[in-house]
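[1] A predicted structure for the sequence below; I have some questions about it.
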Amino acid sequence: MSDWTLWLILAGVIFICLCVCVGMWMYTRSRFIRFSDNILNSIRLIENGETLLENVNEDSLEGKINAELAKLCKAYHHAENTSVSQKKEVQQIVSDISHQLKTPIANIVMYNDMVLGRKLERDEEEKYLLIMRAQVEKLHILVQDLVKMSRMESAMIVLEQGPENLYQCLAQAVAGITAAAERKGLHMEIECPEESLVWVDKKWTVEAIGNVLDNAVKYTGQGGHIYIRVNPLEMFTRVDIEDDGIGIEEKHYSDIFKRFWREAKVHENEGVGIGLYLTREILTRQGGYVKVESIPGEGSCFSLYLPSEKAGTL
């Protein structure tokens, strides 16, 4: 074989190698450009707030990166939605508080102007002063409830559960509404074993029970009845608080536990619509819950399920 033949063969091999290298370089370059474009497109989708679909071929590098970007996209959307939801909730709370404060403040200003701007008889002046005092007391109660609500929602309150005597909790809650019940001539009956134990935070459980009793007193007519019955169950102790008051429509069973919600027919009664909301929050955070059954015009029964001592030792 001549030297020219060898050179031609060598040149051919070199040419083929160069062609293969150029082809591989072009193929790799095109794959890299496509890979980069796909990643950039995924990032643009995240920036525009669009949903990013996960790559089905997760074995490839592109698929793995795209899968991680998809997780990042979900986390981003979740954080964004949470932020929007929280802003709306804060706006709603501010609006609700403003609405609750507006009426008593307006009344105080109006009657104050009447007392200062007119020459009134002593009896009439005292009447207006008593009205202003009632509005101030309403503001005081509202502020107290708002503070409790704020502390509960911001997790500033730590419930310290332990074995507590339910009879003593009920006695303390009843003591808080006795004067109001006597003014309306209400008859109250309590059935509770003195040795009954529950696994709760005593202070806040008394608050929860007291809120339900306070509503029972408010919405029960003169000479009505309030019954408190305790039924020990396997993992809970049920406290039924029953009255023969105005009752609640079934469609509002869930509404009454919402913050600031009140039925139109009770707007003339005192209250701001926080008590039952707090009751549900307190029971839920202790592992309990609350249910209601009612017949409009005949009365309501609130059932408070408190964790039993047995549940607390598990």
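    Good, I have the coordinates.
[2] only C-alpha atoms for contact and neighbour calcs from this point on.
    OK.
[3] tell me who's in contact with residue 202.
    161, 164, 169 (Cα atoms under 8 Å, 6 or more residues apart in numbering).
[4] same check on residue 290?
    Taking Cα under 8 Å, 6+ apart as the test, what residue 290 contacts is 280, 283, 302, 303, 304, 305.
[5] please redo it, this time with the cut-off set to 7 Å
    Listed by Cα atoms under 7 Å, 6 or more residues apart in numbering, the contact partners of residue 290 are 280, 303, 304, 305.
[6] could you do residue 292 as well?
    With Cα under 7 Å, 6+ apart, residue 292 has these contacts: 253, 301, 302, 303.
[7] same thing with residue 197?
    163, 164, 165, 166, 308, 309.
[8] let's bring in a second model and compare:
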Amino acid sequence: MKHNQKKTAFLFLWLFICMLVCLGTGLLAVSRSEASFYKRAAVMAACAPEKAGEMMRSLKREQPEKVEKGEALLKQYGYEAGLFTRADSAGLLSILLLFFLLLSGGGALWYAMESRRHRWRIQELSDYMIRINNGIYDTGIGNREDEYSRLQDEIYKTMITMRESREEAKKGRENLAESLTDISHQLKTPLTSVSLLQELLEEQVKGEDGRQLLVRMEQQTDHIRILTSALLTLSRLDAGVLPLEKKEEDLQEVLSAAVESVRSFTEYKRQAVRIQGEEGKRLCCDLGWTGEAIGNILKNCSEHTPEDGCIRIRAEQNAIYTRILIEDEGPGLDPEECRHIFDRFYKGKSQDRHSAGVGLALAKSLTENQNGELRAENRKEGGARFVMTFYAKGN
């Protein structure tokens, strides 16, 4: 409010100065006109003293017929209309230019100072928001009262509310992760008991039908175990409580560990896994969890690649990122799958019915929590391609 009053006062002062300059310039012009007229009248009187009285009376009265006759006589001697000499005009213009420069310079200086103050205040408020976002809840930035003081108070209130909401949400996710951890531990005991009962039943069940039922029980038990483990990991990732020990790892070792984790799937379908471009490259990541993410992608590729097919892994690296491309020889992805393939519990049209539908969602979360991104696309030659990109520090 006070700043607006100052600006209004400055504007009125500026207009007042401009009016004074215009008034002074007008008075100066009148004064110069009178002086010039007086000098010329004196010269004329000195040239014809016997007719000075008649000339003075003629100057005081307007006589149009004599004006026209006099103008014709003056033109014979090279005098045109115009009272000031060039010197008089140049002097007046110089004074006007000086006043204009002074006023413009003062206005430009005031504008520069105001712009600098505004930039400084905006930067101060920006730093203020950063401090609050980092948990430094100071009560303000001094006791100045200007057009930004109210905005400063609103920023403080908004940032405090957002910070508290974020902390409450984080606490809720942590509580959920703890609850899921407890549930996971509680499920381990009955799952272990079911596994033991299955082993006992194998000794007593006779006939092909009974064995088929046992196989299906084992599959469902494994399905529950895998699903529970994946959901627990996802909840811990969401809550930000999953420890990821990132360090420089040999990329060849990371990819080899991932391929080894799915060897039983690929060997069962007689599929080949070929790796290229990994030699001599290093990746800053958590070895175990990154191998888990790549393994989940490889498992998906194995499910869609026909028997005796091939899964290809190619590594690229530059100063900005390390990229891992995993390609299969399956039917590819339709547009619906491309949009939802990383959603939790989503199963594509050709997905294995025993799949839990969380493997790719887990792979994406693990990648993004290590400063990376994961996307899926179709190859021109046919089949799907998963592009996993890990960005270097600072990118």
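    Cool, the structure landed. Since the structure is predicted, the reported quantities are computational estimates derived from the model, not experimental observations.
[9] quick check: TM-score for this pair?
    Overlay of the two chains. TM-score (TM-score structural alignment, normalised by the length of the first structure): 0.61; 227 aligned residues with a Cα RMSD of 3.8 Å.
[10] and the helices in the stretch 101-250 of the second structure?
    149-204, 208-239 (DSSP state H, counting those that start in this stretch).
[11] actually the stretch 151-300 of the first structure, sorry about that
    Under DSSP H, counting those that start in this stretch, the stretch 151-300 of the first structure gives helices at 166-175, 178-183, 202-218, 275-285.
[12] what's the closest of these to residue 21 of the first structure?
    helix 275-285 (68.2 Å; Cα to Cα).
[13] that closest one to helix 122-153, inter-axis angle?
    Using axes from the mean of the first three to the mean of the last three Cα atoms, to 10 degrees, the inter-axis angle of helix 275-285 of the first structure relative to helix 122-153 is 20 degrees.
[14] I'd like to know which elements helix 275-285 of the first structure is packed against.
    helix 202-218, strand 289-295 (3 or more Cα pairs under 7 Å, 6 or more residues apart in numbering; DSSP states H and E).
[15] rewinding a little: mind putting the helices of the stretch 151-300 of the first structure into JSON lines with distance to residue 73 of the first structure?
    Shown next, in JSON lines, are those (distance: least, Cα to Cα, whole Å):
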{"stretch": "helix 166-175", "distance to residue 73 of the first structure": "50"}
{"stretch": "helix 178-183", "distance to residue 73 of the first structure": "56"}
{"stretch": "helix 202-218", "distance to residue 73 of the first structure": "41"}
{"stretch": "helix 275-285", "distance to residue 73 of the first structure": "32"}
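[16] out of those helices, the one nearest residue 266 of the first structure is which?
    Using Cα to Cα, the helices of the stretch 151-300 of the first structure put helix 202-218 closest to residue 266 of the first structure, at 9.5 Å.
[17] what remains of the contacts of residue 197 of the first structure once you look at the second structure?
    Mapped onto the second structure and checked by both residues aligned by TM-score structural alignment, their matches' Cα atoms under 7 Å, the contacts of residue 197 of the first structure keep the contacts 163, 164, 165, 166.
[18] where neighbours are concerned, which of the residues you listed has the most?
    residue 166 (26 neighbours; other Cα atoms under 10 Å).
[19] how close does that one get to residue 238 of the first structure?
    Noted for residue 166 of the first structure: a distance of 11 Å to residue 238 of the first structure, by Cα to Cα, to the nearest Å.
[20] also residue 292 of the first structure?
    Applying Cα to Cα to residue 292 of the first structure and residue 238 of the first structure gives a distance of 12 Å.
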